[in-house]
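Peer 1: got a sequence here, can you model it:
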Amino acid sequence: MTNGSALPRPFLPVAAWYTAGPSRATMVEPLGPDGDDIVRRDLAHLREAGFNTVRGWIDWASGESSPGEYHFEALDRLLRHAGEMGLRVVLQLYLDSAPDWILQEFPDGRYVSQGGQAIDSQGSPGFCYDHPGVRQAAEHFMRAVAERVKDHAAFLAYDVWSEPHIVQWAYFDYLPQPALFCYCHHSKQRFRRWLKGRYQDLAALNRAWYRGFVSWEAVDPPRFISLMTYTDFIDWQRFIIAKITEDLAWRARTIKSVDPVHPVTSHSAVPAVMVTPLVEQGEPDDWAVTKVVDIWGTSFYPKHVGAKETADPAVRGAYLDSTRSACASVGKPFWLGELQGGHGYVGTFAEPVTAADIRAWTWGPISHGAKGLNFYAWRPMSRGYESAGFGLTHPDGSPTERSKAAGEVARLVDRYADLFAAAQVPQADAAILWNNDANILWGCLREKSPYVPSRALLGVYRALFERHYPVDFVHPDQIAGVAGGAQGRAARPVHEEVGHAGAGGDAGWAGHDVGPGAALGLAPGPEPIEVGRYRVIYMPFSIMVRRDVARGLAAFVEGGGTVVAEARTGWNDEAGVVDRSVPGSGLRELFGAQEHWTAGRRDLQEPVVLFVDPAPGVSGFEGGRVTGAFYQQALEPLEAEVVGRFQDGEPAVTVRRAGRGQAVLVGSWVSLAYHVQRDPASGAFLAGFAQAAGARRPVLVEGASPGQVEARLSRGETREQGPFGILYVFNHSADELAVRLAVDPPAGAGRFELRELTAQDGRPGALGSGKVHQAVVWPGPDGRPRIVLDDVRLLPWAVAVVLIRPE
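Peer 2: Purely as a prediction, here's the structure:
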């Protein structure tokens, strides 16, 4: 089907998790003599609802009850019945639910905490893959699974690691918190090898750590943070991040050694921008792991109990845009590995979910560019800490309004799969730097909560989101690439340890590298992001900055970009050392200013007040009082102009013009303050830099309060349809709204037809019954050529999806 022959019809998997009756992941429970009837009935309901894919699972514990004795009966049954009903199958592979015989075979294979406690697995977390025997046994199992499924016509893809951590799905309340892993003999040896690669010789390590090791065997992973230096703990956190990436590559490589055709995927528990490395025993770097699998993604639980902010549309948008951006850094597609399907039941707490929630949660990821959705789960959880939660159906598998709503969207996506597969989210003009080096330093400062780092990023995102500016997130490595002449663009890699299949052929979409999985009809990723194309980069939480990143930022500014940084940027360099100034690492020269003195305010409700002057060309903010948080950093201008002051008259905001661009330094955390306090002036101040830099807004919205309406525009082109756009409009309020939209046309001037896809099947639409409307391009409110739609009526909590194409 490749090498010039026609590819299959584009296919976007919209799946629900299901394996065997009421069995909940990761478990595969026997169903008895009527098992075939139960699975057939459940899959029939799933198919009738509108889903085109089922996401099954197999765990190592049930799949290999003794060495070399495999039990794939439930997997065979799922594949057989799914194939009979025309459903594709995505397979979740669980190694961390490991068989108990591993302990008898390898008594030293247990995870060991920083306190020396060896952890017995109780269904999880399994055993340490740094142990060569455990690793080899896991490889045998993975290969056996791949051999079993690879030739089945219904099989579509693997997910080789659900929510990667060092250890997972277990609560070690009896250990010191946070519990760190792994300190077994084999993990120590691996850490030493990593250190040798980083420092080359022992003398360099001793200088960096301020230690006196006499041999590499004497080097031990750090277990605590000392007063004088935390370079060792910085290295430990970086090692854990690298270890997760390498272990994911190992799993993918093992599967690909047997099956090089079907895509290998994985997904995080929470996007990296929302967490810090010490949370949940290690967190992956989204930008690193996306290089070693064909498709990366995230779990997405807007009403998971305890995640109080995730129902917020701006927070949901950041979840999705950050995952999309990580994948787009290397031109990969992203999927939602887990999408909340039902009520959030966790322990004694609960949060209801409605059909309207499901519609918004389904269209939300698609509008952000997701090319696959996997609802968790078809049936509610039958056991454990999440009992009765997260299912689309009732516990007996019968339909609910939620399952019907999800199925309606699935059916519509499948009907227009060629359009949704080809549509891509264009690179934005504004980007937010996710600086995991700063998050590492945050942990070294004995700060365990990810709240401040993530909410600083969310403050910038919210300010732009509410004003309809698209936003990307970028990684320090992408910034560093600008100084290296690569303009921050990472070529689409074909990872030598993983490999990709399915490139080439006669795609149903036009002018695009079809990418991995194309031979199966799966959608491609976007063109890789180029940092040099951004107009403005925000770096709201960057208390540690590498020198190569500082050089990349300087090159970006010289080339005409705007950089906006906040208090204590570049406080430490990559080794955890203060440079000759704050900011350091060469940033003092970029910003033309340095720290004079700093006062810290830990109470986020205690405002830091800044008075900002109008600065045309620097910011679209008209000037006035702005609220900051956490720090008052008095700045000393060296080669910079002061454009804002604190209440006491000390310089608070400076700007230095360099080359064709400019670098702005703000002496407080306005971004964090805006997320917490929502001061309108602070939001306007943050968004003003994007406005002044000329950042595009593909859709303008009039007639709604900030945050009430979200409007997004994807673009695509197919050989059959030509250029087109898909407009998504979300009413995030309980009010019926009448708004005016001004939309970038998908092609040049002319006449366009608009069809509201979500108004079919008798449902009312924002444009009126889903019929075709004609629109003409004319100057919109901002003077740019726009398709202007007056009196678009949005029902409470409604989603409108509108196809736009030339007549």
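Peer 1: please make it C-alpha for all contacts and neighbour counts, starting now.
Peer 2: Noted.
Peer 1: chain neighbours aside, what residue packs nearest to residue 351?
Peer 2: Excluding the flanking residues, the one nearest residue 351 by C-alpha to C-alpha, 6 or more residues apart in numbering is residue 344, at 4.8 Å.
Peer 1: one more, for comparison:
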Amino acid sequence: MIGLGCDYNFEQWSPDVWREDVALMREAGVGLVAVNVFGWSAIEPRPGEYDFAALDEIIGLLHDGGIRLNLGTGTSSAPPWLTHRHPSVLPVTADGTTRFPGGRQAWCPSSPVFREHALRLVGQVAARYGDHPALELWHVSNELGCHNALCYCEASADAFRVWLRGRYGTIASLNTAWGTAFWSQRYSEFDEVLPPRSALSVRNPAQLVDFQRFSSDALLGHYRAEASVIRKHSAAPITTNFMVTAHIRNQDYWSWAADMDVIANDHYLDHRLADPRAELSFAADLTRGLAGGRPWMLMETATGAVNWQPHNLAKEPGQLLRNALTHVARGADTICFFQWRASAQGAEKFHSAMLPHAGTGTALWREVLELSAALGKLGEVAGSTVQADVALVFSWESWWATDTEARPSQDVRYLDQVHAAYRALGGVTADIVAPGSDLSRYRAVIVPCLHMVSDDEAAAIRRYVEGGGTAVITFYSGIVDPDDRVRLGGYPGAFRELLGVVVEEFAPLLPGHELPLKGGGHATVWSERLRLTTATAEATYEDGTPVVTRNAFGAGEAWYVAGGLDAETLQSVVARAAGTRPSTVSKEVVRRGEYVFVINHSDRDVEHPVVGTELLTGRAVDGELSVPAGAVRVVREQSQRKEA
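Peer 2: Here you go, the predicted structure:
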């Protein structure tokens, strides 16, 4: 089955509302409910004093209603008594400012005091509920690092130095890795090293990247500590909710994924982006990549507006179903919402919910019921896997290294370039993979802005092309090694021989400036002074400088995009190089196993060639599927089924 679930912050409501809510959850087909995500101050109102009465009661009501538990450890936000008694727990920003309680996640990931109290609470919760018959899943903390990923306090400084000793062994190795010979930054002992706190000038970029690595590892360490306590009391699977989304960049989830029993993600449409819908698809594909291609769960999303953007837009009629089934099409076996009942108070009182402020007599409630019915008809899809023969390489370390303080152009942002490359696939489903992955099963691989790359990671791409694959590499790739040291001899460094070009100088463009290409199209943001060695030019600027090149290498070929091409030109280049056939903007088509999802984002009917049975309507499809405006159709393809 495809599960439907939600967060339930029952602490906001009286017991009579709990009973009403459980009845409505059953009506809506909700089968999984997260509780105790923010429960610390309720279940431990004073240090060492526990009150589980309310949590016992709501768990009992849910269990009696046949609803499974996604049980939070309750540690995501410290109770006021903890930070009042132990202010050292509070996080400190780069400028030395303490961040106080009043919001959430007001704790330092490296604080031993916070860790001690949090693990004591986890032990109490796990011992009490670890073998409860309703328990489906453990939910460690919540959105780890959403607000407190980078802390610069003294506890963090001590932990950073321990991490650096483990990474480098000697202070001489650290000095070499960080290039401290420049600006008289050489350290004589580890005790002199600080987190990269605010400075009068730009800071050491290698130190900044290492602090990002350390901070990601510190939060992962906290997850592991909570999970270890849980496993002493429970055999249920354990996870936490990732934030694979456009505005969170501080965790390297490639290094986290192996610790999760289930890969779970939170995703909300971000209307600050030029194309929120494309970013939704990208995030779902990246989450599937973290899951190793296996099914995953959407731990949180919204039925409508969120509360934390400058303009919190409601979803259009039908959009809830389209968005949810996009996640299902791209591998999700469970769809959960924040939250069940819209809050009447607190910071998220204007965040949408499954049950809105206006109640059940609303269009939104009817859409929730429609989604529930649709998921019920897609049960046979569960467990199937998405089929893709194109991959896109994604790197959190390159994100950190690209978006640093001193770089050739502040307009070159890593995620912008990744999203541009993803959109250039024109709707072709892609697997998102880590640098260094085995690429042999893909017919084409897109490598956007892989600025920081190790020798082994670069070699994996080289082997792929030598073996007959096609790689499309975009500008600002291969420039630095994992120590953020420039690869000398001409850009693009690690990929120079593979691409058959030498870039002698970057030539970034001023805002609003365009360089026209011969035959049409243009570049913005970026250009390069490039010469060919073994490559041929596939497109040039009007002055004859190459901007798109192709190089035969082994049995395959490597293409290079040396400028910030406009969207149409970039899509054309990717289609030529990768042999892709882009779909229309309005029609999203994804194959998951033997199932073909067709999502119509337009205001008119669209057609798609397929033979089989459409699951949402139960109708046979004999060659041509008609999808009404704004609708979704899912076809079990007949020919695929016979072959199976």
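Peer 1: can you give me the TM-score here?
Peer 2: Here the TM-score for the pair of chains, by TM-score structural alignment, normalised by the length of the second structure, is 0.91; 632 aligned residues with a C-alpha RMSD of 2.7 Å.
Peer 1: what's the spacing between the residue nearest to residue 351 of the first structure and residue 352 of the first structure?
Peer 2: Distance check for residue 344 of the first structure against residue 352 of the first structure: by C-alpha to C-alpha, to the nearest Å, it reads 6 Å.
Peer 1: residue 67 is in contact with residue 136 of the second structure, correct?
Peer 2: No. Judged on C-alpha atoms under 8 Å, residue 136 of the second structure makes no contact with residue 67 at a distance of 9.6 Å.
Peer 1: now the common contact residues for those two.
Peer 2: residue 32 (C-alpha atoms under 8 Å, 6 or more residues apart in numbering).
Peer 1: how about the strand or helix carrying residue 792 of the first structure, which residues are buried there?
Peer 2: Secondary-structure assignment from DSSP states H and E places residue 792 of the first structure in strand 785-794. By neighbour count with 16 or more other C-alpha atoms under 10 Å, strand 785-794 of the first structure contains the buried residues 785, 786, 787, 788, 789, 792, 793, 794.
Peer 1: again, but for stretch 3-18 of the second structure
Peer 2: The neighbour-count check on stretch 3-18 of the second structure (16+ other C-alpha under 10 Å) flags 3, 4, 5, 6, 7, 8, 9, 10, 11, 18 as buried.
Peer 1: surely the second one touches residue 27?
Peer 2: No. Look at residue 4 of the second structure against residue 27 with C-alpha under 8 Å: they stay out of range, at 11.9 Å.
Peer 1: now do stretch 256-269 of the second structure: everything it contacts.
Peer 2: Residues outside stretch 256-269 of the second structure that contact it (C-alpha under 8 Å, 6+ apart) are 220, 224, 237-245, 276-277, 279-280, 283, 287, 290-291, 296-302, 306.
Peer 1: which stretches of the stretch 451-600 of the second structure form strands?
Peer 2: Residue ranges of the strands in the stretch 451-600 of the second structure, as given by DSSP state E, counting those that start in this stretch, are 470-474, 501-506, 515-516, 522-524, 528-532, 536-540, 546-553, 556-561, 564-565, 587-592, 595-600.
Peer 1: in CSV: those strands, plus mean neighbour count and distance to residue 388 of the second structure.
Peer 2: Shown next, in CSV, are the strands of the stretch 451-600 of the second structure (neighbours: other C-alpha atoms under 10 Å; distance: least, C-alpha to C-alpha, whole Å):
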stretch, mean neighbour count, distance to residue 388 of the second structure
strand 470-474, 27, 15
strand 501-506, 18, 30
strand 515-516, 18, 34
strand 522-524, 21, 30
strand 528-532, 18, 32
strand 536-540, 18, 27
strand 546-553, 23, 24
strand 556-561, 25, 19
strand 564-565, 25, 25
strand 587-592, 22, 8
strand 595-600, 24, 13
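Peer 1: can you say which of those is nearest to residue 176 of the second structure?
Peer 2: Nearest to residue 176 of the second structure, of all the strands of the stretch 451-600 of the second structure, is strand 501-506, at 25.7 Å by C-alpha to C-alpha.
Peer 1: can you check which part of the first structure the closest one sits on?
Peer 2: Here strand 501-506 of the second structure aligns to the first structure at residues 593-598, judged by TM-score structural alignment.
Peer 1: residue 150 of the first structure pairs with which position in the second structure?
Peer 2: By TM-score structural alignment, residue 150 of the first structure lines up with residue 130.
Peer 1: that match: what's its closest spatial neighbour, skipping adjacent residues?
Peer 2: Nearest one to residue 130 of the second structure, counting by C-alpha to C-alpha, 6+ apart, is residue 234 at 4.4 Å.
Peer 1: ok, residue 71 of the second structure next?
Peer 2: Residue 71 of the second structure's closest residue in space is residue 138 (C-alpha to C-alpha, 6+ apart), at 5.0 Å.
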